[in-house]
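Engineer: Starting from these lines, generate the structure:
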Amino acid sequence: MDTPDAAPDIAGALNWARARIAVVDARVLLRHVLQCSAARLAAYPEARLDEREWAEFRSLIERREAGEPVAYLIGEREFYGRPFMVGPAVLIPRPDTELLIELALAHFGDKPRTRILDLGTGSGALAVTLALELPDADVTAVDRSREALLVAMANAARLKASVSFVLGDWFSQLGGDRYQLIVANPPYVAAGDPHLGEGDVRFEPGTALAAGPQGLDDLAAIAAQAPRHLEPGGWLFMEHGYDQAAAVRGLLTDAGFSSITSWKDLGGIERVSGGQWLGRGEPR
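Structural biologist: Predicted coordinates:
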């Protein structure tokens, strides 16, 4: 469909856009431009865009057509029912990562003053959500990217969550601090995986995605170092790739964890593995 010369109405704008991108994406982008609800978009298809709105919408459609993620285009993504600001410095939160929240609540929802560590916090989705869902918890979030920490801090301020932020590489800046719960959604894609050059992933930070030839480098580092930062009885939960559960369980076994388990995501794939540190012997 040719681009209309004059600013069209809502129905015309969506008809033009759906020839270029998925209609669901077009609706999200038009709602963003018009700052309106989905109900208003559906109720007033004859409402006409002004020239500024039409120019902004066309620009967003062209950028989406070139592959830019919708979340980056509108600057946010929902996670656990809350809007999180996102940008090219951080990964876009995925629904499957909410499994880490569910596991944390299942294990610590009835325990007061839990000390929680979120490794590689990115947008802060995990740390901020845990701080809000467990208001008595003491939550610390770590990331090696200063730019990512600024995004996470902005999200904590926006959502009024109490989180301590640390700039550092995994445990390197934590000294002898210990926690009852460590959660991590680290890089776990193999460095040569062709998916790194496809879809939305092309626009996300590569350092937050790839981790060595098998994608296990960061998972291995966290599993090996976590016992030094867990209280006896504490838990470590790590998100990983669709085919890495067995390997991660092996890493946890080698590190001396007990009660090692993998849990399935919304698609029935083993997505999170974890174990309990009982404090027996010296961490390896």
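
Engineer: hey, let's count contacts and neighbours off CA atoms from now on
Structural biologist: Noted.

Engineer: So the residue nearest to residue 112 when sequence neighbours are not counted: helix, strand or coil?
Structural biologist: Counting by C-alpha to C-alpha, 6 or more residues apart in numbering, the nearest residue to residue 112 once its immediate chain neighbours are dropped is residue 136, at 6.0 Å. On the three-state scheme (DSSP: H, G, I helix; E, B strand; the rest coil), residue 136 is labelled coil.

Engineer: one more, for comparison:
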Amino acid sequence: MSRTDDNGDGAEHTVTWRELLAETRGLLDDDTHARWICETATGSSPTEFAALHDQAATERAVARLDAMVARARSGEPIQYVLGSWGFRHLDLAIDDRVLIPRPETELVAETAIELAAASGPIRRVADLGTGSGAIGLAMADELPHEGTTVWITDASSDALDVARANLAGLGRSAVNVVVRQGSWTDALTDGSSFDVVVSNPPYVAEASPDIESLVSEWEPSTALFSGSDGLDDIRRLVRDVPRRLRPGGWLVLEHGHDQGDAVRSLMEGAGLSEVETRRDLAGHDRMTLGRRPSRLFASRTGSAPVPDAVVGVRCLENTVSDYAHLLQWLATPEVLEWYEGRDKTFDLADVLAEYGPDGEHERDGTIPAIIELDGDPIGYIQLYELDDPDDAAGFDLDDGRGIWSFDLYLGRPDLFGQGIGRTVCRATAEYLLAVRGARDVVIVPHVENSRAIAAYRGAGFVGDHVVHEHEMHEGVMRDALRLHYRPTV
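Structural biologist: Presented below is the predicted three-dimensional model:
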């Protein structure tokens, strides 16, 4: 349709945006979509566009408007026509290479953000199958800038091109984002562990009668359909993601309204704990989350003064609470006397460097863990295999492969001498033999630490081999006594 005409006196009349808006409303029969398209054609906000109503339209803007109206009238989703769509606090560029971000997925992102925010001061999260980058970039945008790393991955190079375009507009938080191509966990190439892994995977059954034609005709099928029951990709994620979670880490999956029971069953079958399905604002099952258990083992004390209490050992979790306990215990002279030395001081940076994400223990395979008494943290224990030749030599062993050891302390001096250490030692040795497949379990307390040696012997450890100058402690190279677990009953 012509945008200029002769007004009868030989002069041309230039069309205004008020007239174009009215014309667009008539063509689309949708007031909201018409306004959005006009705003996009002018590159203006709603407030700015209102001020343009009586201004003449440029030829270039009219051509852009005509093209968008034609696309909308052909049935193309309005989100693709506009070329961008809001998601939480972000304005995302989108086109038919990626799914249209939906309000239901905003709730999934909110859950992932809340869980990640509850992690320690250093956190790593991943959005697998990121598409436009919606969930992952929202996490990068809303989580603390310091200490956060967000991985966004997709098997589709086209989708990652869109995600990278959106990443470019993220601002300073963009430096926290890692982009990788690959199918699900295959994209997590460096062996990193994560505090939260979230995904909005394909979950529509191939023959589903519920999917709208507008969706199936325009949005990428590879991001929609997943086998005969819609669960093929979810099955793979539930199978593979837990091994990439830190102890206590979360898997969060969006799924169909009728898939909650099935996804909960899959997560529980994979050994995840605290499995829960949450609903969207319409009251439909929309996401299921589960946590990697941190519990390693538990035992009961058998004598006074704490008879029949449950002594448990769980992996150290990446939480402020666990680090705070370590800081408290590592400032206790009665602990440091035999553990690190009373000449040592620790701050949060020291604790994170040794025990936290990407810290010394995570890199060398040591399992840092918390000792609990009836659920309350009371001490620390670390388990490790002597498979490194230097570690074996430090124990006067020629070959440490298959031989495990551990170090522990109770952080509360009021619990010393009550049999708790003995219970932990015996339960730890049994766990290492039964679950970790250890061929032997050895420990090396300082020879002067008579209280610890008595506890170890009471737990079933025997031996009299002295490892000379085992380690530096309070400025002196200390001898240690190597004991082997040899229970009599």
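
Engineer: Now do the same for the alignment partner in the second structure of residue 215 of the first structure: helix, strand or coil?
Structural biologist: Using TM-score structural alignment, the partner of residue 215 of the first structure in the second structure is residue 230. The three-state assignment at residue 230 of the second structure reads coil, by three-state DSSP.

Engineer: list the contacts for the residue most central in space within the first structure?
Structural biologist: The C-alpha lying nearest the average C-alpha coordinate of the first structure belongs to residue 93 (C-alpha atoms, centre = their mean; 2.7 Å). Shown in contact with residue 93 of the first structure (C-alpha atoms under 8 Å, 6 or more residues apart in numbering): 77-79, 123, 125.

Engineer: Show the contacting residues for the residue nearest to residue 112 of the first structure.
Structural biologist: By C-alpha under 8 Å, 6+ apart, residue 136 of the first structure lies in contact with 112-114.

Engineer: equivalent range in the first structure for the biggest strand by length in the second structure?
Structural biologist: As assigned by DSSP state E, the longest strand anywhere in the second structure is strand 461-473. Alignment of strand 461-473 of the second structure against the first structure: no match, by TM-score structural alignment.

Engineer: Flag every buried residue along the following helix or strand past that strand.
Structural biologist: Counting by DSSP states H and E, the element after strand 461-473 of the second structure in chain order, helix or strand, is strand 476-485. For strand 476-485 of the second structure, burial by neighbour count (16 or more other C-alpha atoms under 10 Å) applies to 478-485.

Engineer: Show me the two of those that sit farthest apart.
Structural biologist: Spatially, the most separated pair among these is 478 and 485, at 22.2 Å (C-alpha to C-alpha).

Engineer: which position in the second structure aligns with the residue nearest to the centre of the first structure?
Structural biologist: Taking TM-score structural alignment, residue 93 of the first structure has residue 101 as its aligned residue in the second structure.

Engineer: Select from the contacts of residue 93 of the first structure every entry located in strands.
Structural biologist: Counting by DSSP E, these contribute 77-79 to strands.

Engineer: now, which of the residues you listed sits nearest residue 173 of the first structure?
Structural biologist: residue 79 (27.7 Å).

Engineer: Show the contacting residues for the closest one.
Structural biologist: Counted by C-alpha under 8 Å, 6+ apart, residue 79 of the first structure has contacts 93-95, 98, 125.

Engineer: Just give me the mean distance for the longest strand along the first structure relative to the second structure.
Structural biologist: For the first structure, the strand with the greatest residue count under DSSP E is strand 230-239. By mean C-alpha distance after the TM-score superposition for the first structure, the fitted strand 230-239 of the first structure averages 0.8 Å away from its aligned residues in the second structure.

Engineer: name the helices or strands packed onto whichever helix or strand comes after that strand?
Structural biologist: Note on strand 230-239 of the first structure: by DSSP H and E, the next helix or strand toward the C-terminus is helix 245-254. Helix 245-254 of the first structure is packed against helix 217-225, strand 258-264, strand 270-277, with contacts defined by 3 or more C-alpha pairs under 8 Å, 6 or more residues apart in numbering; DSSP states H and E.
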